[in-house]
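Peer 1: I would like to see how this sequence folds:
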Amino acid sequence: MEAGARAGFGARGVIYVLVGALALQIALSGGGGKQADRGGAIGEIAEKPFGKVVLWLLGIALVGMALWRLSEALFGSAGPDGAKASKRAMAAGRFVFYSFVAYSVLSFAAGDSGSGGGSSDRQSQDVTAKVLGWPGGQWIVGVGGVAIACAGIWIAVRAIMRKYHKHLKMAEMSQKVRRAVDFTGVFGGSARGAVFATAGGFAVAAAVKHNPDQSKGMDDTLRSFTETPVGPWLLVVIALGLVAFGIFSWFNARYRKV
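Peer 2: Coordinates of the predicted model:
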C-alpha cells in the first residue's frame, strides 16, 4: 500500500504539472487547440516517444493510489484520527475518484482514445444535461455545484492554513525543503481550490438557467480566467499554481505518512 500510495502521488504530480503547462500555453499563446485538463495531459503524453509506456506506468501508479485509499476506507488512515467515520468516508470517495482516473488512463493506453482523452467540458455538459432532465434535476445540479464550490473553498483554506503538515514527515525535511513544500503546498492548493470553486459556480449557473452549456469542465473553467479584467494574467497565476500543486504531489510521494 505504501508503494502504491507513493507511486500514485507521483502520477498525480505528472498530470497536474502537464495541465498547468497546457493552461500556461493557453494563457500566453491561445493554446493551439490544446485541452488544459486530464484528457489534454494524457493526449500530450501519448504523442511523445514511448508515450504509451508512460501512460501504462501512470495508470498502474494511479491504481496503487486507488487501492491505498480503499485500504484507508476499510482500515483507517495514518494519524490519531485516521479511524474516524468521516475520514474513512472521504477515503472511500477518493477511492472511487482515483479508480475512475486510473481506468481512464489505462483505457487510453490500451487504445480507447475516447476514454481518458475526452473533453472534460463536453463530459460535464452531457452529465449536466442528463441530470437536468430528471425530476428535481435543477435542484440536484444546483446542490452539486454548491458542494463543488464549497469543496474548492475548503481545499484552498486548508492549503493556506497548512493543514497538510500533519500528513507529512516534516521532521525529515531540511529547512530548504520545508520552504519548498510550504510554497508549493499553499500556492498549489489555493490555485486548485480556486479552479474547483469556479467550476462549482458554473454548475450553479447551469442549474439556475436550466442550461447545460453553462456547466464547464476544467478546460473551459481555466479559460474563463482569461475573461477577467486582468486578462490572461490571472490564468498565468492559476496555471503556475497547478504546476506548483504537481510538484507538491511529488513531495507527498516522498514525505507522506502512509
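
Peer 1: drop to CA atoms for contacts and neighbour counts, all remaining ones
Peer 2: Noted.

Peer 1: can you give me the helices in the stretch 101-250 of the chain?
Peer 2: For the stretch 101-250 of the chain, applying DSSP state H, counting those that start in this stretch gives helices covering 120-132, 137-160, 175-209, 218-224, 233-255.

Peer 1: who are the packing partners of the fourth one?
Peer 2: Helices and strands touching helix 218-224, by 3 or more Cα pairs under 8 Å, 6 or more residues apart in numbering; DSSP states H and E, are helix 2-29, helix 120-132, helix 175-209.

Peer 1: redo the ones you listed as JSON lines? Include mean neighbour count.
Peer 2: Listed next are the helices and strands packed on helix 218-224 as JSON lines, based on neighbours: other Cα atoms under 10 Å:
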{"stretch": "helix 2-29", "mean neighbour count": "22"}
{"stretch": "helix 120-132", "mean neighbour count": "18"}
{"stretch": "helix 175-209", "mean neighbour count": "22"}
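
Peer 1: what's the closest of those helices to Leu235?
Peer 2: Closest to Leu235 of the helices and strands packed on helix 218-224, according to Cα to Cα: helix 2-29, at 6.0 Å.

Peer 1: show me how far that closest one is from its chain's centre.
Peer 2: 9 Å (Cα atoms, centre = their mean, to the nearest Å).

Peer 1: elements contacting it?
Peer 2: Right, helix 2-29 is packed against helix 38-46, helix 51-75, helix 218-224, helix 233-255 by 3+ Cα pairs under 8 Å, 6+ apart.

Peer 1: now the other sequence, so there's something to compare against:
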Amino acid sequence: MNASAMARSGRIEAERKARGSMTEGAARAGLSARGVIYLLVGVIALQIAFGDSHQQADRGGAVAELARQPFGKFLLWTLGLGLVGMALWRLSEAVFGAAGADGRKAHKRLLALGRCVFYSFVAYSVLAFAAGPHGSGSGSSDAQSRDITARVLHLPGGQWLVGVAGAGVVVAGIWVGARAIRRDYRRKLKHARMPRWASRLVDITGVAGGTARGLVFAVAGGFAVRAAVDYRPDRAKGLDDTLRSFAHTPLGPWLLVCVAAGFVLFGVFSFALARWQRV
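Peer 2: This next block holds a predicted model:
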C-alpha cells in the first residue's frame, strides 16, 4: 500500500471513529431525554390517579411541568437538544445502519427513519415551547388527536384511513409489549460492563415499563378504530385521555396507578439504556 492509500485509509478510519463518537453521544443524550419525558408523564398520571386532575398526562404536560421548575428554560433547552440528539441518532441508523447483525436491513433503516421523523417533531415542539414568550408549541395531545381524526375522516375514504391507522397503532402496541416481555432489548446491551444489579434493574424496568407503554399504545389505537367506525372524531383520544380512561374501568384508579408506575419505570429504563446500550 502506497503512502497516499495509507493516508486515505487512515482518514476514513478517523472519520468513522469521529462519527461513531458523535452518534454515541447523541444516542445517550436522546435516551436520557426520552427518560425524562416518560418519567414526568408517569408522575403526572400518578397524581391524576390520586385525585389531582389539573395537569395533562402527556408530552405537553411534562414540558409544562419542567418549565415550572427552577431554571426551567435551561431544562427545556437541554431536553430539546437531547431530543435533537435522538433524531440525529435515528437518522444515522437510517443512513449507515444500526448496531447488531441485522442493523443494515431495509426494514430496520425504514423504522429508524420513521423514528427520526417522530423525534424531530417532538424536539421541535419542545424547543418551540422553550423559545416562546409564555411557552407555545406543545398543545394537548387529546385536542391534536381529535383535530387530526376529524380532518382525515372528511377525506375520501377517511373512515378507512383512520380505521387502518388505528389498527396499525394497536398492532404496534402489541408488538412493543411483546418485545418487552421477550426482553429483546437484551441484544443491544453491554453485558460485560454491567454489574448484576444493573441487569436486574434493566429487566424489571424494561419488562414492566415496555408492557405498560405497549398497552397504552394499543388502547389509544382502539379508540381511533372506534372513532372511525362511529364516524365520531371526538372518540379519538390522545395520551392524556387514554391514560385517564384506565381510571374508569372496573378496577378504578388502581389500573391507572399500575400503568402510570409502568411509565415511570420506562423512564428509568431509558436512563439505563443511555448508560449500557450498544450504539
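
Peer 1: now render the helices and strands packed on helix 218-224 of structure 1 as CSV, adding distance to Ala156 of structure 1.
Peer 2: Below are those laid out as CSV (distance: least, Cα to Cα, whole Å):
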stretch, distance to Ala156 of structure 1
helix 2-29, 16
helix 120-132, 22
helix 175-209, 4
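
Peer 1: out of these, nearest to Ala159 of structure 1?
Peer 2: The nearest among those, by Cα to Cα, is helix 175-209 at 4.9 Å.

Peer 1: average gap between the closest one and structure 2?
Peer 2: Comparison of helix 175-209 of structure 1 with structure 2 after fitting gives an average deviation of 0.3 Å (mean Cα distance after the TM-score superposition for structure 1).

Peer 1: most packed of the helices and strands packed on helix 2-29 of structure 1?
Peer 2: By mean neighbour count, with neighbours taken as mean count of other Cα atoms under 10 Å, helix 233-255 ranks first of these at a mean of 24.

Peer 1: residue range for that one in structure 2?
Peer 2: Alignment of helix 233-255 of structure 1 against structure 2: residues 254-276, by TM-score structural alignment.

Peer 1: ditto for stretch 5-18 of structure 1
Peer 2: By TM-score structural alignment, stretch 5-18 of structure 1 lines up with residues 27-40 in structure 2.

Peer 1: contacting residues around that stretch?
Peer 2: 59, 62-63, 65, 79-80, 82-89, 263-271, 273-275, 279 (Cα atoms under 8 Å, 6 or more residues apart in numbering).

Peer 1: what lines up with Leu55 of structure 1 in structure 2?
Peer 2: Using TM-score structural alignment, Leu55 of structure 1 pairs with Leu76 in structure 2.

Peer 1: quick check, that match in contact with Val63.
Peer 2: Yes. Applying Cα atoms under 8 Å as the test, Leu76 of structure 2 and Val63 come out as touching, 7.2 Å apart.

Peer 1: give me the common contacts of those two.
Peer 2: In contact with both Leu76 of structure 2 and Val63: 126, 129, using Cα under 8 Å, 6+ apart.

Peer 1: please report the distance of the residue lying closest to Gln214 of structure 1 once chain neighbours are set aside from Gln35 of structure 1.
Peer 2: Excluding its sequence neighbours, the residue lying closest to Gln214 of structure 1 (Cα to Cα, 6 or more residues apart in numbering) is Ala206, at 4.6 Å. Distance of Ala206 of structure 1 to Gln35 of structure 1, computed by Cα to Cα, to the nearest Å: 22 Å.

Peer 1: give the contact list for the match of Leu55 of structure 1.
Peer 2: Neighbours of Leu76 of structure 2 in contact, by Cα under 8 Å, 6+ apart: 63, 66-67, 126-127, 129-130.

Peer 1: out of the residues you listed, flag the one nearest to Gly210 of structure 2.
Peer 2: Of those, the one sitting nearest to Gly210 of structure 2 (Cα to Cα) turns out to be Val63, at 21.7 Å.

Peer 1: translate the closest one into the numbering of structure 1.
Peer 2: Here Val63 of structure 2 is matched to Ile42 in structure 1, going by TM-score structural alignment.

Peer 1: so the counterpart of the residue nearest to Gln214 of structure 1 in structure 2 versus Gln159 of structure 2, what's the distance?
Peer 2: Taking TM-score structural alignment as the criterion, the aligned counterpart of Ala206 of structure 1 in structure 2 is Ala227. Ala227 of structure 2 is 8 Å from Gln159 of structure 2, where distance means Cα to Cα.
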